[in-house]
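A.B. asks: what follows is a predicted protein model with its sequence.
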Amino acid sequence: MAAEPANTSCETTTHEDETVLAEVSRPTTDPRGVVVLAHGAGGNRHAVILRSVAEALCAQGVVVARIDLPYRRRRPKGPPSPSTAAADRAGIVAACATFRDEAGGGPLIVGGHSYGGRQASMAVAEDPELADGLLLTSYPLHPPGKPDRLRTEHLPSVRIPTVIVHGSTDPFATTAELADAVELIPAPTRIVEIDKVGHNLNPDRKPTAELTAEAVMDFLLVRP
C-alpha cells in the first residue's frame, strides 16, 4: 500500500520540558501514528533531513517529533561523546514516553539520522517495548574508511519492523555491507536506497523524504 497523496495540513510547535526539547509537527486531521526522530552527530532538531522527513510524514497524517538529544541540549555545537551515549538513549526513551499518547491509537515509530538513528536502534534493542517500529536514515554502519569497525553488536536484539534509508555513495556503508548487516535483524526489514547520494541524503535535491514517508506508511504504519 503506497502512501496516499500528501494533502493534510500541519502545525508545528515547540515542546520543552526538563527532559525533552522537540519541534512537533501535528496534522490537522486525526493522527495515524507518531514518529520520534533524533538528529545526527553534528546536527540538531532543525536538521534539513529531519525537517524534510517530518513534513512528508505529517502530510500523510502522522505526528512527528524532532528532538534535540541531551548532549545537544548541553552545548549548541560539537559532536557527542561516547561517555554520554547512554544519556542520549535515555533522552530518546523520554521522548517516546512523552509523545506516545499522540499516536491516536496507531503505532509509535522511533529513529533518526546517523548517530541519532544508531542510538534509537540501541534503545529498542535494550527495550523491545519502547516502540512499534524503527526508522533509520543513513545508519553509520562503520566509520568512513574503516569497514572492520562494524556497529552491529546490538542488531540481533532489534525485534521490531525496521526501515533503513541509505544513500548509494554513503562512505559509512556500502549497499552490500548494509544488506549483510540488516540480515542480523530478526524482524521484518526494508532498505530504501537513494541513488547517487551520500550520508546527508540530499533531501533538497532528491525525493528522499517522499520515499521515506512512503516506506513508513507502507511498511511500519500498516495494520492487518
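C.D. replies: Great, that's in hand.
A.B. asks: please make it C-alpha for all contacts and neighbour counts, starting now.
C.D. replies: OK.
A.B. asks: got the contact list for the residue sitting furthest away from the middle of the chain?
C.D. replies: Residue farthest from the centre of the chain, counting by C-alpha atoms, centre = their mean, is Asp148 at 24.7 Å. Asp148 is in contact with His142, counting by C-alpha atoms under 8 Å, 6 or more residues apart in numbering.
A.B. asks: surely it is in a helix?
C.D. replies: No - counting by DSSP: H, G, I helix; E, B strand; the rest coil, Asp148 is not part of a helix but coil.
A.B. asks: what distance do you get for Arg149 to Leu141?
C.D. replies: 8 Å (C-alpha to C-alpha, to the nearest Å).
A.B. asks: the two - which one has more neighbours?
C.D. replies: Leu141 (21 against 11; other C-alpha atoms under 10 Å).
A.B. asks: hmm, Thr175 and the more buried one touching each other?
C.D. replies: No - applying C-alpha atoms under 8 Å as the test, Leu141 and Thr175 come out as separate, 10.7 Å apart.
A.B. asks: the strand or helix carrying Gly111 packs against which elements?
C.D. replies: Using DSSP states H and E, Gly111 sits within strand 108-113. The contact analysis (3 or more C-alpha pairs under 8 Å, 6 or more residues apart in numbering; DSSP states H and E) places strand 108-113 against strand 34-38, helix 48-58, helix 115-126, strand 133-137.
A.B. asks: so Val182 is in contact with Thr189, correct?
C.D. replies: Yes - counting by C-alpha under 8 Å, Val182 sits close enough to Thr189 to count as a contact (7.3 Å).
A.B. asks: out of those two, name the residue with the larger neighbour count.
C.D. replies: Val182 (20 against 17).
A.B. asks: how close does the more buried one sit to Gly145?
C.D. replies: Using C-alpha to C-alpha, Val182 is found at 20 Å from Gly145.
A.B. asks: next, the angle from the strand holding Gly111 to strand 133-137.
C.D. replies: 20 degrees (axes from the mean of the first three to the mean of the last three C-alpha atoms, to 10 degrees).
A.B. asks: against that first model, consider the following:
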Amino acid sequence: MGGQVEVKVKIPFGNKYLDAVFSVPEKKPTYGVILTHGAGGDMNFPHLVSLAACLASHGVLCLRFTCKGLNIAYRAKAFKTVVEYLKLSDDYKLSGVFLAGRSMGSRAAASVVRQLSQGDDDDDFVQGLVCLSYPLHRPKLQSKLRDEDLLLIRCPVLFVSGSADEMCEKQLLEGVVSKMKAPKKIHWIDKANHGMAVKGRTADDVMEEINAQVFSWLRENMELEHK
C-alpha cells in the first residue's frame, strides 16, 4: 500500500465552482476515477472517502466532487464539467477515467457515459462506469424503472448493490442488466440496504468489501486496455 496526498481544488462550473478533492497516488497514475455522492451529503460521505483512499493507495488517481442539487440533468451537467476538467488537466495526464457515483450520483454518472458514447467526440477517455447503490426505482414504486441510460451504455459497468436495497430490487436490476449491451457485472452485498448498512457488520467491514470489489474490477478493465 503506497502513500497518497489529498489536493483540494475548485472546478469552474457556470458562474460558480464545484468543490473537489484529488486523492493522488505516490506513483504517477495512468488511470483515474471520478466519484460523486448521492442526493444527500457531499464528497466527504464516508464510503466515498474510504474508496478514494483505497484507490489512491493502489495507484489509481481519484477525484471526488460535491454537487448539491436534486435535478438529475443539473447533476449530470456538473459531472460532465468535471470530466472535461480532468481531461484537460496539465497536472495529471491520464490514459482514461472511470466514472463512479453513489445512488443519485451513479445516475448522473450513467447519464454522462450515455451522452459521451452517443456523441461524435467519443474518444475513449471514459473507460467505464461504477454504480454504487444505483437507485433503479423509488421505494415501493417498482413499475417505473430508471433504466433508460443503462440500456444505451456501451462501456463496461460494475454495479455494487445491497440485496435488501429498497430502491433497487434484486430481480429488477438483474432483469435490466440482462438487457444491457455493455459488458457488466453485479456484486451483491448480502442483506445490505440502500445505505449499505448490514445488521451484524460494521460499516468499515462493508466498505472494505465494496472497495475490494471496485478495485479488482477496475484493475481487470485497465489491464484489458493495456493489451
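C.D. replies: That came through fine. Note that the structure is a prediction, hence the values are computed from the model and not measured.
A.B. asks: post the TM-score for the overlay when you can.
C.D. replies: In this superposition the chains share a TM-score of 0.85, using TM-score structural alignment, normalised by the length of the first structure; 207 aligned residues with a C-alpha RMSD of 1.8 Å.
A.B. asks: now the strand holding Gly111 of the first structure: which residue numbers in the second structure?
C.D. replies: The aligned range for strand 108-113 of the first structure in the second structure is 97-102, by TM-score structural alignment.
A.B. asks: over to stretch 135-146 of the first structure?
C.D. replies: Residues 130-141 of the second structure are where stretch 135-146 of the first structure lands when matched by TM-score structural alignment.
A.B. asks: what about the matching stretch, how long is it end to end?
C.D. replies: Span of stretch 130-141 of the second structure from end to end, C-alpha to C-alpha: 24 Å.
A.B. asks: please apply the same query to stretch 162-176 of the first structure.
C.D. replies: Stretch 162-176 of the first structure: ends 17 Å apart by C-alpha to C-alpha.
A.B. asks: show me the contact partners of that stretch.
C.D. replies: The contact list for stretch 162-176 of the first structure, computed with C-alpha under 8 Å, 6+ apart, reads 133-145, 147, 187-201, 212, 215-216, 219-220.
A.B. asks: if we use 6 Å, what do you get?
C.D. replies: Stretch 162-176 of the first structure is contacted by residues 133-138, 140-144, 189-199, 201 when judged by C-alpha atoms under 6 Å, 6 or more residues apart in numbering.
A.B. asks: what sits against the residue nearest in space to the middle of the second structure?
C.D. replies: Central residue of the second structure (C-alpha atoms, centre = their mean): Ala100, 1.0 Å from the mean position. Residues counted as contacts of Ala100 of the second structure (C-alpha under 6 Å, 6+ apart) are 34-35, 129-131.
A.B. asks: now do the buried residues in the match of stretch 135-146 of the first structure.
C.D. replies: Residues 130-137 are the ones in stretch 130-141 of the second structure that count as buried (16 or more other C-alpha atoms under 10 Å).
A.B. asks: likewise stretch 43-52 of the first structure?
C.D. replies: Per 16+ other C-alpha under 10 Å, stretch 43-52 of the first structure contains these buried residues: 43-45, 47-52.
A.B. asks: what residues in the second structure pair up with it?
C.D. replies: Alignment of stretch 43-52 of the first structure against the second structure: residues 41-50, by TM-score structural alignment.
A.B. asks: how far does the matching stretch sit from its chain's centre?
C.D. replies: Counting by C-alpha atoms, centre = their mean, to the nearest Å, stretch 41-50 of the second structure is centred 12 Å from the centre of its parent chain.
A.B. asks: can you give me the end-to-end span of that stretch?
C.D. replies: End residues of stretch 41-50 of the second structure are separated by 15 Å (C-alpha to C-alpha).
A.B. asks: the residue in the second structure that Asn200 of the first structure lines up against: helix or strand, and which one exactly?
C.D. replies: Residue pairing (TM-score structural alignment): Asn200 of the first structure is matched to Gly195 of the second structure. If you go by DSSP H and E, Gly195 of the second structure is not part of any helix or strand.
A.B. asks: Gly195 of the second structure: neighbour count?
C.D. replies: Neighbours of Gly195 of the second structure (other C-alpha under 10 Å): 15.
A.B. asks: ok, it - contacts?
C.D. replies: So Gly195 of the second structure contacts nothing (C-alpha under 6 Å, 6+ apart).
A.B. asks: burial count for Lys93 of the second structure?
C.D. replies: For Lys93 of the second structure, using other C-alpha under 10 Å, the count is 15.
A.B. asks: quick one: it from Pro12 of the second structure, how far?
C.D. replies: Lys93 of the second structure is 19 Å from Pro12 of the second structure, by C-alpha to C-alpha.
A.B. asks: same check, this time on Gln4 of the second structure
C.D. replies: Taken as C-alpha to C-alpha, the span from Gln4 of the second structure to Pro12 of the second structure is 25 Å.
A.B. asks: what's the most buried one of the helices and strands packed on strand 108-113 of the first structure?
C.D. replies: strand 34-38 (a mean of 31; mean count of other C-alpha atoms under 10 Å).
A.B. asks: which one in the second structure is aligned with Ser168 of the first structure?
C.D. replies: Aligned partner of Ser168 of the first structure by TM-score structural alignment: Ser163.
A.B. asks: and its match, how far from Met196 of the second structure?
C.D. replies: Ser163 of the second structure is 9 Å from Met196 of the second structure, by C-alpha to C-alpha.
A.B. asks: same thing with Ser117 of the second structure?
C.D. replies: To Met196 of the second structure, Ser117 of the second structure is 30 Å away according to C-alpha to C-alpha.
A.B. asks: ok, now Asp190 of the second structure?
C.D. replies: Distance from Asp190 of the second structure to Met196 of the second structure, by C-alpha to C-alpha: 9 Å.
A.B. asks: who has more neighbours, the two?
C.D. replies: Counted by other C-alpha under 10 Å, Asp190 of the second structure and Met196 do not tie: Met196 has more neighbours, with 23 against 15.
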